[in-house]
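Visitor: Generate a structure from the sequence data that follows.
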Amino acid sequence: MNLTPEILLHGYSIGVFPMAEHRDDPDIFWVDPRKRGLMPLDGFHMSRSLARAMRRSDWRVAINADFLGTVDACADRAETWINAEIRSLYNALFQMGHAHSFELYEGEELVGGLYGVTLGTAFFGESMFSRRTNASKMALGACVDHLQRCGFTLFDTQFLTDHLASLGGIEVSRAEYHKMLTKALTGQASFTELPPASLQSVVQRSTQTS
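Guide: Predicted coordinates:
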């Protein structure tokens, strides 16, 4: 498959996304799951222990400070679908303003985060990573808060894992997902419209709305 950033964006707009079997496999294929994972932007489950950890944390939240570092951290595992071409394509989308990273720092060290693609008011989450206890949970919760504040309406997680389900993730049918995607593509939202909130602010907003 001869993929370009433009073809990749078109794929997202019609509800499919690319993967490779593993990091050393040059072949890329499109995926269109029968069941689609979503993170409801008003349904993130923040447990008491997670809220307590976020209140006490001194980690700094950032967006787009180290996009490729975030992608590489997501790929730094025994099994990954992020090969060299996918890395290059998402970096091109980042340069175009259609891909973003959401990051947590302990001092100057990147300790957790995620990255994804934006179109309209949809955010297509690609992958996340954690180098500290709870880092991916904190990053996800803070990202949900950020997407809400910036006017996004759809957070696509592709698949529903046990980890995502424990945080409020759900599954919808392919047909239902396409309806939600079509609606999200009619609006406009900017991932960089607002700076990211502190972890403490995220917890405060969560407790006010729960």
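Visitor: From here on, just use CA atoms for contacts and neighbour counts.
Guide: Fine.
Visitor: Any idea how many residues pack against residue 26?
Guide: The tally of other residues near residue 26 (other CA atoms under 10 Å) stands at 13.
Visitor: can you check residue 65 too?
Guide: Neighbours of residue 65 (other CA under 10 Å): 15.
Visitor: so is it in a helix, a strand, or just coil?
Guide: coil (DSSP: H, G, I helix; E, B strand; the rest coil).
Visitor: Which residues are in contact with it?
Guide: 101, 103 (CA atoms under 8 Å, 6 or more residues apart in numbering).
Visitor: which stretches of the chain form strands?
Guide: Here the chain has its strands, by DSSP state E, at 17-19, 29-31, 35-38, 60-63, 99-106, 109-119, 122-130, 154-158, 170-173.
Visitor: Here is a second sequence; please produce its structure as well for comparison:
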Amino acid sequence: MYFLTDELNFPPVDSANVEGLLAVGGDLSPERLLLAYQSGIFPWFDNDSIILWWSPDPRMILYPDHIKISKSMKKVIRDNQFRLTKNTCFKEVVEYCSSVPREDQDGTWITNEMKNAYIALHERGIAKSYEVWEGDTLVGGLYGVDLGHVFCGESMFSLTSNASKFAFIKLAQELQEKEYSIIDCQLHTNHLESMGAQEISRQDFIKFLK
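Guide: Coordinates of the predicted model:
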């Protein structure tokens, strides 16, 4: 197990254990967070844990042009049920992501320390949010870290059916236009797979980052 110090570095990602755990400790400064994402690493821990850093193999990603839009979602988009904004209420999106209950999860990994860390990244123009509105009500959204050619998705939420799917589709479509390589989805879920995401090796993932 690699214990981080105040020095701004990480061990090689191929030294992670079989679950993907790479290192513990350190801090959540904007500089360390940015270095982590540029290196294929992300923090994931809960209130009762020290900071844990992960680089899983395989890695779940989405090629933006592989996004799958179901017939029902095409109708939602066609009917203009939702409207999208970007970076207008980043803090609210993070708060909802941390507080909206999810299936098979007792609590949240988005601790207060994590919230403050990503807000600091947002203030530097690196962390970004996509917000979904129904009328004047915020009903869904997502946030992540934008590396300029790779978008690292962190979390999403829905207060009404299909809201987070709408945000994810709009993200993929925009990044396809901007010729981004991939969206980093971190870990496999059936929901992400149903929308076109797939697993690739950590080695191939790192190539995209470089």
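Visitor: Tabulate the strands of the first structure in a markdown table, adding columns for distance to residue 4 of the first structure and mean neighbour count.
Guide: Conversion of the strands of the first structure to a markdown table gives the following (distance: least, CA to CA, whole Å; neighbours: other CA atoms under 10 Å):
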| stretch | distance to residue 4 of the first structure | mean neighbour count |
| --- | --- | --- |
| strand 17-19 | 12 | 18 |
| strand 29-31 | 13 | 13 |
| strand 35-38 | 24 | 21 |
| strand 60-63 | 24 | 20 |
| strand 99-106 | 14 | 24 |
| strand 109-119 | 15 | 24 |
| strand 122-130 | 17 | 22 |
| strand 154-158 | 21 | 23 |
| strand 170-173 | 28 | 16 |
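Visitor: Out of those, flag the one nearest residue 1 of the first structure.
Guide: strand 29-31 (7.5 Å; CA to CA).
Visitor: that older thread, could I get the strands of the first structure as a markdown table with distance to residue 86 of the first structure?
Guide: Shown next, in a markdown table, are the strands of the first structure (distance: least, CA to CA, whole Å):
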| stretch | distance to residue 86 of the first structure |
| --- | --- |
| strand 17-19 | 8 |
| strand 29-31 | 11 |
| strand 35-38 | 21 |
| strand 60-63 | 20 |
| strand 99-106 | 12 |
| strand 109-119 | 12 |
| strand 122-130 | 11 |
| strand 154-158 | 16 |
| strand 170-173 | 25 |
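Visitor: for those strands, which one sits closest to residue 205 of the first structure?
Guide: Judging the strands of the first structure by CA to CA, what sits closest to residue 205 of the first structure is strand 60-63, at 15.9 Å.
Visitor: what's the mean distance for that closest one versus the second structure?
Guide: Once the two are superposed, strand 60-63 of the first structure sits an average of 0.6 Å from its aligned residues in the second structure (mean CA distance after the TM-score superposition for the first structure).
Visitor: before we move on, back to that, nearest to residue 200 of the first structure, of the strands of the first structure?
Guide: Across these (criterion: CA to CA), the nearest stretch is strand 60-63, sitting at 10.5 Å.
Visitor: Just checking the distance from the closest one to the centre of its chain.
Guide: 14 Å (CA atoms, centre = their mean, to the nearest Å).
Visitor: what do you get for stretch 29-48 of the second structure?
Guide: For stretch 29-48 of the second structure, the distance to the chain centre is 12 Å (CA atoms, centre = their mean).
Visitor: Could I get the buried residue list for that stretch?
Guide: 30, 32-45 (16 or more other CA atoms under 10 Å).
Visitor: circling back to that earlier point, between the strands of the first structure, which one is closest to residue 204 of the first structure.
Guide: strand 60-63 (15.5 Å).
Visitor: Quick one: list the elements packing against that closest one.
Guide: The contact analysis (3 or more CA pairs under 8 Å, 6 or more residues apart in numbering; DSSP states H and E) places strand 60-63 of the first structure against strand 99-106.
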